[in-house]
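Novice: Give me a 3D structure for the following:
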Amino acid sequence: MNKSKRLRRLQTLIGWLETGKDVARRDLQLVLTADEWDRYEAEVEQRRDLKAQLVEVPATLRPYIARLKRADFLYVRAESMVVDGDPRVRQGLYHQSESAYEAALVVLTEALGNQPDLVMWLDREFSLSPEKAPTPDPLAVPRLKMSKSGNRDPDGGVEWLTGVRRSLKLAALKSSFENVQVADGRVGGQIRSIAKNSPNKSAIQKKIDVTSWKV
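Specialist: Okay, here's the model as predicted:
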């Protein structure tokens, strides 16, 4: 495949991914160099290993999860009494749930203090500093990435893992496009020549100019 044809193919595949379509492994492998393909495969394997690790919850996190479930149970009971329940009982349950969340956070802080890499199982960042501790409520406390709780942060959960491969494909294609341009000694030249004959040159230039891509 000559350089011009390869550049056009790279642009096409990049466009597919950026508009929500997928790119088959065979198409990706055909357009990447052997080294670029090996780097892509290595990145995919690293993410696959990470996902496999997250399935098995470490024993050191289980006490935190148990306390978190207890706190959630108390909070849900309090919420269920908002309409018909005794206000004093409901308020008491809220206080109990708050205390339970605080106790859970203490357990989590101790666990992370002894084993900092446990943070990889959590859906959000967690600081050991008391000044930056989350509030003791169901929306603020950390959850497991694989948790089914509706209070889990979707940006830090399993959704992050499922979208990784598409991002890796896009990064590999954009990097390959830049590599071809650099090797040809005229970065952006191919893009300008395509836009030159277009009636809407500025729009196309903005859309496909490789210098505007952020990987």
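Novice: C-alpha only now, for contacts and for neighbours.
Specialist: Fine.
Novice: So which bits of the one helix or strand Glu159 maps to are buried?
Specialist: Assigned by DSSP states H and E, Glu159 belongs to helix 158-162. Residues Val158 are the ones in helix 158-162 that count as buried (16 or more other C-alpha atoms under 10 Å).
Novice: Proceed likewise with the subsequent sequence, for comparison:
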Amino acid sequence: MDLPHIRKAKINYLLTQLNDGKRVTDQAIQSVLTEQEWQELAKEIDQWKIKCQPRAKPYGRMPSELERYADLIKAADCLFSRAKACRDKTYPRSVGFMLPPMHLRGLTAKELRYCEAENAYDDALEKLAEMLSDEPGLAIWLDRPARFGQNDGTVSANPDGVPRLITSRSVHARHYSPGKPTKSSLQKWALQSSLNRFDLFLSLEPPPIPQRYAAKVRRTPDLDDGW
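Specialist: Alright, predicted model coming up:
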């Protein structure tokens, strides 16, 4: 594989990482962009840091009840990550004592792990609802409004749908106003733009002459050669 196509493969790999919600370092992004493309992205990131400042933290120490909630969310995140990494195989029916409940039989191991993660998120949300019912003021420590109604609810049992503490460093934390770009979205924009320009360049470039025919190609005579 030649160097241009290696660069294209690296860009596609980094885009896949970002689309999967994984963090990509600035060094990795810079290694596949041109100097001008990187300068444009660095400028956008600097402006993003200024405009999208995190919410100010409340004064005082975070209540211990919320620390318990944060632990439940962390445990659910671990289960969700294990589900994503799990191979999609049918549950082993031969091991009788390991069989899941009847309504879950027939699911793959991956699907079962997702069910475990969803149940863990549900337990965390139930705990949060109890805490906010007893002490509504705890909501100032959350990164988003937490409404639990069936029609107008703002929470759901998944990594992006559960409220997180404003001190959380999770990639799923919502520290910024809806509609504003995130650093990963700026990185994806820069990589996709570079990939589009790269594909356009390849489409305009004439196809190379196969090596075995290169020696047989004669130079086309022109008028200045005395023909």
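Novice: After superposition, what's the TM-score here?
Specialist: Overlay of the two chains. TM-score (TM-score structural alignment, normalised by the length of structure 1): 0.45; 107 aligned residues with a C-alpha RMSD of 2.5 Å.
Novice: Give me the helices and strands touching the helix holding Glu159 of structure 1, please.
Specialist: The helices and strands touching helix 158-162 of structure 1, judged by 3 or more C-alpha pairs under 8 Å, 6 or more residues apart in numbering; DSSP states H and E, number zero.
Novice: What's the first helix or strand after it?
Specialist: Assignment by DSSP H and E places the next element after helix 158-162 of structure 1 at helix 164-184.
Novice: Can you name every helix or strand that that next one contacts?
Specialist: helix 3-18, helix 34-55.
Novice: Quickly compare those and say which is most buried.
Specialist: Highest mean neighbour count of these: helix 3-18, a mean of 16 (counted as mean count of other C-alpha atoms under 10 Å).
Novice: between that one and helix 164-184, how many degrees?
Specialist: Here helix 3-18 of structure 1 points in a direction 160 degrees away from that of helix 164-184 (axes from the mean of the first three to the mean of the last three C-alpha atoms, to 10 degrees).
Novice: What's the first helix or strand after helix 3-18 of structure 1?
Specialist: helix 25-31.
Novice: returning to what we had before: include distance to Tyr94 of structure 1 when you put the helices and strands packed on helix 164-184 of structure 1 into a markdown table, please.
Specialist: Shown next, in a markdown table, are these (distance: least, C-alpha to C-alpha, whole Å):
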| stretch | distance to Tyr94 of structure 1 |
| --- | --- |
| helix 3-18 | 46 |
| helix 34-55 | 32 |
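Novice: To Ser202 of structure 1, which of the ones you listed lies closest?
Specialist: Nearest of these to Ser202 of structure 1, taken as C-alpha to C-alpha: helix 3-18 at 17.2 Å.
Novice: counting contacts, what elements does the lengthiest helix in structure 1 pack onto?
Specialist: Taking DSSP state H as the criterion, structure 1 has its longest helix at helix 87-114. The helices and strands touching helix 87-114 of structure 1, judged by 3+ C-alpha pairs under 8 Å, 6+ apart, are helix 62-80.
Novice: For the helix it packs on, list every residue counted as buried.
Specialist: Buried, per 16+ other C-alpha under 10 Å, within helix 62-80 of structure 1: 64-65, 67-68, 70-72, 74-75, 77-78.
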